[in-house]
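Undergrad: All I have is the shape, not the residue letters:
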């Protein structure tokens, strides 16, 4: 639907639509260096803590100017949607996400311990292998990450989901986006937007995972821990690369569309619980659109609803709030759309108390009216 690439620059800079790295395996394998450097848990928040969702929203508006914004029910990311799946599966990994309503859309916003939280103890070749076995187009030669926004229906809700793409297969490269394919990008004080790159179809997008050949894990065993993520992101291609001391002699490219279909059919209970949970969150958000709240998960089977604690940025700056709340980009003049980030950009997050009764809506459905008073066993 839409995409953008983050560039390495002194000022936060994105290229729209950008371009993911192209799969380009080596002719002869060679020993790679292990991962080293700084890796962020949420690269969007680390690059642009002011409003981490802003680049994604501006990319959507630039590439889909006729989009009916009031028909978008949920704007989320692969992480927040994945969190709901982990909750449904009673994972032992805690999470929290912030829920904010703008117009008719409920935004699910990732929240880590800090906006620039770094991953600790990174080992292996999960970063060095993709960097070596893919190449960047000259239009995004300094890109650090490529972000895609896909649009699909889930549980009766129209969703836009942003996620990071590892790369694409060149045989489905698509075509270069004509100049009229991207609307005029606004000039902003804090965020630089550059037109460039080319459209890449979803069918060509791939995910990359590396494993040691000593563990002798099969494709099915590796996919068992990854297929839920791929399903939420609708990524159809999976690269599995096995190494021996950093030399990748076994690199496999798999079309996993059948596995995605099989997983969905065999995990209907999980899918239904994610659907019920999303429906409850949307229902709560629309009951009081001016209120932000957190969905917090720390005890398996229990999802707590709280006021937003501490400081956390608003989803969007003032100018985008006005556009999105109006329901259509066409309702705003070019001059208004080109305004720089509004007053809420400087305000930061607001402090909110935790006073209301917490609810557990683990097994809610239409039958109970999403009452939030039952527990899933």
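TA: Happy to help now that I have it. Nothing here was measured: the structure is a model prediction, and the numbers come from that model.
Undergrad: drop to CA atoms for contacts and neighbour counts, all remaining ones
TA: Will do.
Undergrad: and the helix or strand harbouring residue 206, how far from the chain's centre?
TA: Here residue 206 sits within strand 205-212, counting by DSSP states H and E. Relative to the mean C-alpha coordinate of its chain, strand 205-212 is positioned 18 Å out (CA atoms, centre = their mean, to the nearest Å).
Undergrad: again, but for stretch 59-66
TA: 17 Å.
Undergrad: Tell me the buried residues in that stretch?
TA: Using 16 or more other CA atoms under 10 Å as the test for burial, stretch 59-66 gives 59, 60, 61, 62, 63, 64, 65.
Undergrad: ditto for stretch 225-232
TA: In stretch 225-232, counting by 16+ other CA under 10 Å, buried: 227, 228, 229, 230, 231, 232.
Undergrad: Please report the distance of the closest residue to the fifth one other than its chain neighbours from residue 154.
TA: Put plainly, it is residue 231. Counting by CA to CA, 6 or more residues apart in numbering, residue 231 lies nearest to residue 260, which is 5.8 Å off, once chain neighbours are set aside. For residue 260, the distance to residue 154 equals 15 Å [CA to CA, to the nearest Å].
Undergrad: take the one below as the second:
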């Protein structure tokens, strides 16, 4: 198993810079607008890397209370895409995007990232007292798109008692004047009443063996099965959390709200238990959680946009945050080919007329203009149709 030093500090060259937390400044929090679901997939269980596109999150089925949940003895995936993908952790995202949104304009995106990276940056910006060291690698794709890749001490925790394959969901949106493509893990989706709420319609992906297709152009070790409903509507998505009942009043809303906001998840399902027996389940809308956000969290969202703009560079860099909250920027001198995207996938980030022109200068940031169907995330989720428990 890789050590923290090998995994978190490997391949670093010269120290180039140190990032400082931006000072508080007047003005509104940058808005998230134009949110749109563009791709989704599940990982199929097994040794061979196979994704199910578009796949489906598990359907949420209200359960008669109380009920007891036992321990899960399977290992926990800390970074499922990093553990399962045969090359870059972004390969399954780009392959799923190719199948579900083949005309999606990757060349217009500023930042491609996992939500996990954004949450780590927000903890740093908030000067969280329990900050865990982290590393994010940056790489230019096309003329002006930057891929932010999460790096973990290890991708699988063999000692944990929970394992979640979940559902990978990618959304595009504008954050201020930055065009974002953000992948996140989705726990569940709201299911309509009737048979769908009685039967588990998550699809028995582990039993699928037909229609297995290898990706080509370029060839890959990754294969796919195309099955499942269309990409799930945003208003149906749910984040599930569990807490001991006595910890209910100490929930960190500054941590929870950005998790929902940055992935466009409108509903939190909170299960409260006593020693594993659940007696209460709450369903809380993101607009209610927004009211609990502190001024510190609001300033962190302002700082996030500024830091992302600084990370948007044309060099291969490693952003490393230590236990003291110091963010150092290193040149990446040693590149692991097993972590790299194939050249043909990187070429998809070029505009059609720019392919192969060899240009690498960073595109000047221009404020994006919302189309007629663009609306603020907050307005979208107010109109959502998620139902409360009866």
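TA: Arrived safely, thanks for sending. Since the model is a prediction, treat every value here as computed from it, not as a measurement.
Undergrad: coming back round to it: pick out whichever of residue 260 and residue 154 of structure 1 has more residues nearby.
TA: A direct count of neighbours by other CA atoms under 10 Å for residue 260 of structure 1 and residue 154 places residue 260 higher, at 20 against 15.
Undergrad: ok, longest strand in structure 2?
TA: strand 32-43 (DSSP state E).
Undergrad: what's the answer for structure 1, then?
TA: Longest strand in structure 1, counting by DSSP E: strand 143-154.
Undergrad: from the middle of its chain, how far away would it be?
TA: Worked out by CA atoms, centre = their mean, strand 143-154 of structure 1 lies 6 Å from the chain centre.
Undergrad: And the contacts of that strand?
TA: Here strand 143-154 of structure 1 makes contact (CA atoms under 8 Å, 6 or more residues apart in numbering) with 1-8, 18-21, 56, 60, 136, 158-166, 233, 275.
Undergrad: which residues does residue 258 of structure 2 contact?
TA: residue 119.
Undergrad: Which residue in structure 1 aligns with it?
TA: Matched across to structure 1, residue 258 of structure 2 falls on residue 228, judged by TM-score structural alignment.
Undergrad: and what of residue 225 of structure 2?
TA: Using TM-score structural alignment, residue 225 of structure 2 pairs with residue 194 in structure 1.
Undergrad: Skipping adjacent residues, who's closest to its match in space?
TA: Leaving out its chain neighbours, the residue that sits closest to residue 194 of structure 1 by CA to CA, 6+ apart is residue 15, at 4.7 Å.
Undergrad: Please pull up the equivalent of that neighbour in structure 2.
TA: Counting by TM-score structural alignment, residue 15 of structure 1 lines up with residue 52 in structure 2.
Undergrad: element containing its match, please.
TA: Secondary structure assigned from DSSP H and E places residue 52 of structure 2 in strand 50-54.
Undergrad: For that strand, which residues meet the burial criterion?
TA: 50, 51, 52, 53, 54.
Undergrad: what comes into contact with it?
TA: Applying CA under 8 Å, 6+ apart, the contact partners of strand 50-54 of structure 2 are 39-44, 92, 96, 99-100, 205, 222-231.
Undergrad: hang on, the earlier thing: which of the residues in the helix or strand following the strand holding residue 206 of structure 1 are buried?
TA: Moving toward the C-terminus from strand 205-212 of structure 1, the next helix or strand (DSSP H and E) is helix 219-224. Neighbour counts over helix 219-224 of structure 1 (16+ other CA under 10 Å) mark residue 223 as buried.
Undergrad: after superposition, how close is the helix or strand following helix 219-224 of structure 1 to structure 2?
TA: Sequence order places helix 227-233 as the next helix or strand after helix 219-224 of structure 1, per DSSP H and E. Here the mean offset of helix 227-233 of structure 1 against structure 2 after fitting is 2.1 Å, by mean CA distance after the TM-score superposition for structure 1.
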